[in-house]
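Student: starting from these lines, generate the structure:
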Amino acid sequence: MNHPRSARGALPRHDDRRRSFPQVAPRDAPDGRFAATWWGNAWVEALEGAALDPARLARGKAYAGRGHVDAITVTPGRVVAYVHGSRTRPYRTEIRMRTLGDDGWERFLDEATARPDHIAALLDKDVPHALEAVTGLLPAPGDLVPDCSCPDDGYPCKHAAALCYQAARLLDEDPFVLFLMRGRGEQELLAELTRRNAARSAAETTAAAPPMPTVPARAALAATAAGLLPLPRPLALPARPGRPAVFPPDPEAPDPLALDLLASEAAVRAHAFLATGHDPVAALTPWQDAVRLAAAHPGSGLTASTRALYRDLAYALDRTPTDLARAVAAWRQGGSAGLAVLEEPWDPPAGPFDRARPALLAADFPAFRPWRNRLSTESLQLRLGRDGLWYGYESDAGREDWWPRGEPDPDPVGALTDLLGG
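Tutor: So this is what the prediction gives:
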């Protein structure tokens, strides 16, 4: 007699990396947008930012709103569904995206378990902005790759657009769907979060600070006749800056990511001032400080949160987001000195600048045209900074649209070699 759990009668095993969802009922978000959460709308922005035909997007949104998308199956890197079109037989449609690598998941888990409020938010089906900023969970325009069995070669076709819109509603309901798209199942993530949180709590308990010395009130009052008691020694400087409070999203409040960024920045500056007695940020202009803040933002590429940050900082200083993005590239290239190289042409004295062109020609590089502190070809440029370093720039041929690239170098040949990736 066969055992009830033999191969034929075995209970099905749960697959944490494959989830299927029934057809999502049409609905409108309270603000009229297609999705109701910030991460759902960021998903929609990634779709719309890469679409080549707004008319196909509009038809796809209408298909999604009328319930043309059947049950959706999500596995790592893939979202699949059958979408009904004008023909009787539905089309098999899928959206592909890359999964996060081990390094990305390590950053996510480290950041999530570093703050109990992040874990609480995830358990409450909420995604803190800080986690997206650190790991780049949400796709950027171009990250979503549509495919459909229909004959339309649009990018995306209306069926793929409809699937993308419906997937945003899945993300509204459960952000762990996004984590599955990026490669990790819900139970797998929760188990790892639990393990790391327990380890962090144990480490904090072991390394708890010793109790502060106290003085009984009676002793303090009795001593007033003879004079004041000596002040206690200052508290020891913490090993690292503190973390800011949680700023939940509120339509009437400033952006929570911006508040988190500014509060974290204030904590870092206060910690540095206590440690050194010096605040290097105090001497920066508002523009330099805005560039520094944007350059310190941990987002990878122009995610939805990064675009909002750039837009708001640029608007506050009467600049464009492109101005800020170029300045951020210069700051990351060389700090305040790199920003000065971007914005301040100057006339260098004779010496290193005059020797640069013969050195480049001797290294078999093309001839460069000099202008003030700059040497240029149609698409390459070297700029001499006041710090004596050469900074590389690139532009499309025939356009004066120079962007910082590569590492600064005291040798022009070295800076150009790094710029060219050699």
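Student: could you use CA atoms for every contact and neighbour count after this?
Tutor: OK.
Student: so Gly40 sits right up against Cys164, yeah?
Tutor: No. Contact criterion Cα atoms under 8 Å: Gly40 and Cys164 do not qualify, at 10.3 Å.
Student: which one's more surrounded, these two?
Tutor: More neighbours surround Cys164 than the other of Gly40 and Cys164, with 30 against 25 (other Cα atoms under 10 Å).
Student: so what secondary structure elements neighbour the helix or strand containing the more buried one?
Tutor: Assigned by DSSP states H and E, Cys164 belongs to helix 158-173. Packing partners of helix 158-173 (3 or more Cα pairs under 8 Å, 6 or more residues apart in numbering; DSSP states H and E): helix 38-50, helix 54-65, strand 69-75, strand 78-83, strand 91-96, strand 145-148, helix 176-181.
Student: looking at the ones you listed, which is nearest to Leu302?
Tutor: Leu302 lies closest to helix 38-50 among the helices and strands packed on helix 158-173, at 10.6 Å (Cα to Cα).
Student: can you count the residues close to Leu163?
Tutor: Counted with other Cα under 10 Å, residues neighbouring Leu163 total 27.
Student: and it, how far from Ala58?
Tutor: 13 Å (Cα to Cα, to the nearest Å).
Student: then Gly338?
Tutor: Using Cα to Cα, one gets 44 Å for the distance from Gly338 to Ala58.
Student: the structure of the following sequence is requested for comparison with the preceding one:
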Amino acid sequence: MAAPDRDGELRRTFPALPPGPAASEDFAGTWWGNAWVTALEEGALDAARLARGKAYAERGHVDAITVTPGLVLAYVQGSRPRPYRVQVRLRTLDDAGWERFLDAAVERPGHIAALLDKELPHSLAECGVPLLPGPGDLAPQCSCPDSGHPCKHAAALCYQTARLLDADPFVLLLLRGRGERELLDALSRLNAARAARAAQDRGPAPLPGVRAGAALAERTLPPLPAPLPAPPHPEQPPAYPAAPGGPDPFALDQLATDAAARAHALLTTGRDPIGGLTLWRDAVRLAAARPGSGLTAGTRALYASLAKAAGRDTAELARAVAAWRQGGPDGLDVLEEAWDPPAGRFDRARPLLLAADLPAFRPWRNRLTHPRGHVQLRLGRTGLWYAYESEPGRDDWWPRGTPDLDPVGALTGLGGTGDL
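Tutor: Just a heads-up that it's a prediction; the model follows:
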């Protein structure tokens, strides 16, 4: 998962590429990009999965791509709502291989110039070091249940990676184990050493210099460049490894994703959408954002941590999460606050319920309770009715259903009128 603020010399994150051009014989635009595609296609076991993967890539199903030595990682949207985590591994070069590559690169001045121009010369790629992968060198892995080699999601990531290589061959070099800055520094040192040996053979040359007065003279600095435009959507965080005794990687992923969404909203609108929430409300919001409805072991641990931080117990948090999922912050207000509504909508609710062949609900403040004590309607301050259920006589109310402007509509899904 992508997090551009964590990028460094050995980690680069690329935003999701736009949908590609219509299907053509050559997916990539450069010879080295097409060499990558050839390695993928010649090592694949199923042409149909490749075709599906290419279609996924062309339609923009591949999210932001993170490249580190020996690994390409991204999330790919498949047929299910939750995207799949896909990675493709490639063996890195050892130190001896890099020495051969650097020696070959400084042999011709044009090699370094070509790399700076984001070009990969044939002569440099064929210097005896396996820069480009061959059939079977790409090792895909996907969280989907498909056991194909590769599955369509991994194929989509490989096709999109070819487009990254088109734009910058240093992505290929990073995959093989070295970052752009490290390589350029090494090439600069080797080139300087070769130039120094050549100069020594020619004899000393006059040293260039600048007069102190010219160096210290006042000068007007150019204006700073305009800030970069905000990305169209928040990026995905990286995949956090699980470690014995360490934090839950899924919880870290959830917090990082939430922070990225808040930062993107602040960058694009100038406002933090949840900056005014109390500690308790923010804990409820975070717990409600956890996918799924059941209390798994991981969910119980998360609820316990959030409840303890907010000074509440796990049962209170679970009930508050149900209210938040029912109606957001307004739903939580309805759960936690009873208030006296003005005459009007509240007074008209009881006749509407009677007209729907329901018994006379007992009023108390903003609440109407079924005479059997198992169903309750609560009026929110925005005019919506919220349904609650409880075991008869226990006064243990839990939010149920979907809020509605119509009190009878809010009871939809809690059973037929005969059951109520």
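Student: re earlier: looking at Gly338 and Ala58 of structure 1, which has the bigger crowd around it?
Tutor: Gly338 (25 against 14).
Student: that one touches Trp331, doesn't it?
Tutor: Yes. Contact criterion Cα under 8 Å: Gly338 of structure 1 and Trp331 qualify, at 5.5 Å.
Student: just to revisit the earlier point, dump the helices and strands packed on helix 158-173 of structure 1 to TSV, plus distance to Ser264 of structure 1.
Tutor: Converted to TSV, these look like this (distance: least, Cα to Cα, whole Å):
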stretch	distance to Ser264 of structure 1
helix 38-50	21
helix 54-65	39
strand 69-75	36
strand 78-83	35
strand 91-96	35
strand 145-148	36
helix 176-181	26
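Student: looking at these, which is closest to Ala283 of structure 1?
Tutor: helix 38-50 (35.8 Å).
Student: which part of structure 2 matches that closest one?
Tutor: Helix 38-50 of structure 1 corresponds to no residue of structure 2 when matched by TM-score structural alignment.
Student: likewise stretch 354-362 of structure 1?
Tutor: The aligned range for stretch 354-362 of structure 1 is 347-355, by TM-score structural alignment.
Student: quick one: that stretch to structure 1 mean distance?
Tutor: Here the mean offset of stretch 347-355 of structure 2 against structure 1 after fitting is 0.9 Å, by mean Cα distance after the TM-score superposition for structure 1.
Student: name the residues of that stretch that are buried.
Tutor: Residues of stretch 347-355 of structure 2 classed as buried by neighbour count (16 or more other Cα atoms under 10 Å): 349-350, 353.
Student: coming back round to it: nearest to Asp409 of structure 1, of the helices and strands packed on helix 158-173 of structure 1?
Tutor: helix 38-50 (36.8 Å).
Student: mind listing what's buried along the closest one?
Tutor: Counting neighbours by 16+ other Cα under 10 Å, helix 38-50 of structure 1 gives 38-48, 50 as buried.
Student: turn those into CSV, including distance to Ala223 of structure 1.
Tutor: CSV is the format used below for those (distance: Cα to Cα, whole Å):
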residue, distance to Ala223 of structure 1
Trp38, 60
Trp39, 61
Gly40, 64
Asn41, 65
Ala42, 64
Trp43, 67
Val44, 69
Glu45, 68
Ala46, 69
Leu47, 72
Glu48, 73
Ala50, 74
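Student: most widely separated two among those?
Tutor: Most distant of the buried residues of helix 38-50 of structure 1, by Cα to Cα, are Trp38 and Ala50, 18.7 Å apart.
Student: and Gln288 of structure 1, what pairs with it in structure 2?
Tutor: Taking TM-score structural alignment for the superposition, Gln288 of structure 1 sits opposite Arg281 in structure 2.
Student: show me what contacts that match?
Tutor: By Cα atoms under 8 Å, 6 or more residues apart in numbering, Arg281 of structure 2 lies in contact with Pro329.
Student: go with 10 Å
Tutor: By Cα atoms under 10 Å, 6 or more residues apart in numbering, Arg281 of structure 2 lies in contact with 274, 287, 310, 317, 320-321, 324, 329, 332.
Student: what do you get for Ala251 of structure 2?
Tutor: Contacts of Ala251 of structure 2 by Cα under 10 Å, 6+ apart are 240, 257, 286, 290, 298-299, 301-302.
Student: what ranges does the stretch 151-300 of structure 2 have for its strands?
Tutor: Assigned by DSSP state E, counting those that start in this stretch, the stretch 151-300 of structure 2 shows no strands.
Student: just want the most central residue of structure 1.
Tutor: With distances taken as Cα atoms, centre = their mean, Gly299 lies nearest the centre of structure 1, 2.3 Å away.
Student: contact partners for that one?
Tutor: So Gly299 of structure 1 contacts 130-137, 305-307 (Cα under 10 Å, 6+ apart).
Student: turn the residues you listed into JSON lines, including neighbour count and secondary structure.
Tutor: Output for these, formatted as JSON lines (neighbours: other Cα atoms under 10 Å; DSSP: H, G, I helix; E, B strand; the rest coil):
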{"residue": "Ala130", "neighbour count": "21", "secondary structure": "helix"}
{"residue": "Leu131", "neighbour count": "19", "secondary structure": "helix"}
{"residue": "Glu132", "neighbour count": "20", "secondary structure": "helix"}
{"residue": "Ala133", "neighbour count": "21", "secondary structure": "helix"}
{"residue": "Val134", "neighbour count": "16", "secondary structure": "helix"}
{"residue": "Thr135", "neighbour count": "20", "secondary structure": "helix"}
{"residue": "Gly136", "neighbour count": "21", "secondary structure": "coil"}
{"residue": "Leu137", "neighbour count": "22", "secondary structure": "coil"}
{"residue": "Ser305", "neighbour count": "23", "secondary structure": "helix"}
{"residue": "Thr306", "neighbour count": "18", "secondary structure": "helix"}
{"residue": "Arg307", "neighbour count": "14", "secondary structure": "helix"}
